[in-house]
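Asker: Predicted model and sequence follow; I will ask about them next.
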Amino acid sequence: MAEPRVLVLVRPGCHLCEDATAIVDAVCAEQGVGWAERDITDDPELTARYTNEIPVTFVDGKQHDFWRVDPDRLRAALRGGR
């Protein structure tokens, strides 16, 4: 099974994370690509690095955005037109 192209770092109870994952889920379904979410509180290094930027979105292993996800910008990144 291929690695998901999109990764979203989240934290429990984060309303921005809920908004971001809903957008990522819809765009990835529309584009036919996989995505995953990862809770930063499970990893002290991720918590230290990203605690003030949550949610953080990665596309193909590269940081794409933080705080909010713009659906059009995410579509462009998935098409390679970042």
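Answerer: Alright, I've got the coordinates.
Asker: C-alpha only now, for contacts and for neighbours.
Answerer: Fine.
Asker: Around the nearest residue to V33 once chain neighbours are set aside, how many other residues sit close by?
Answerer: Distances taken as C-alpha to C-alpha, 6 or more residues apart in numbering place R5 nearest to V33, at 6.5 Å, with adjacent residues excluded. Using other C-alpha atoms under 10 Å, R5 has 16 neighbouring residues.
Asker: Next up, a structure to set beside the first:
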Amino acid sequence: MTIAHSGDARVVVYSRPGCHLCEVAEGLVAEICADTGASWTRVDITSDPDLTSRFTEQVPVTFVDGAQHDFWRVDPVRLRKALGRTP
């Protein structure tokens, strides 16, 4: 199963429209990335059947530097620590 290409973003949030947890996670990721200078992007899982199948019950799912980091909730301390490392 393939993961959607995230470009050059260090953090990718896989989410779906209307998901409250996704909105909260995206807000935290945006804030932390702004503080750390890291780039981030969101990917709507409903735009790809493979992503929908893979992540439907776990969204939001965050990836950092291409590796799955968290799902359902973003731990701000853990994300800051991960972003402190060089990719």
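Answerer: Arrived safely. None of the values given here were measured: they were computed from a predicted structure.
Asker: tell me, the biggest helix by length in structure 2 lands on which residues of structure 1?
Answerer: For structure 2, the helix reaching the highest residue count under DSSP state H is reported as helix 20-36. Alignment of helix 20-36 of structure 2 against structure 1: residues 15-31, by TM-score structural alignment.
Asker: quick one: the strands in structure 2?
Answerer: When assigned using DSSP state E, the strands of structure 2 occupy the ranges 11-15, 40-44, 61-64, 67-71.
Asker: and the angle for the first one with strand 40-44?
Answerer: Orientation check (axes from the mean of the first three to the mean of the last three C-alpha atoms, to 10 degrees): strand 11-15 of structure 2 against strand 40-44 gives 20 degrees.
Asker: before we move on, what about the last one?
Answerer: Note on geometry: by the same axes, to 10 degrees, strand 67-71 of structure 2 and strand 40-44 are set 70 degrees apart in direction.
Asker: can you tell me which residues contact the spatially most central residue of structure 2?
Answerer: By C-alpha atoms, centre = their mean, the mean C-alpha position of structure 2 lies nearest to V13, the distance being 2.0 Å. V13 of structure 2 makes contact with A25, E26, W40, T41, R42, V43, P60, V61, T62, F63, according to C-alpha atoms under 8 Å, 6 or more residues apart in numbering.
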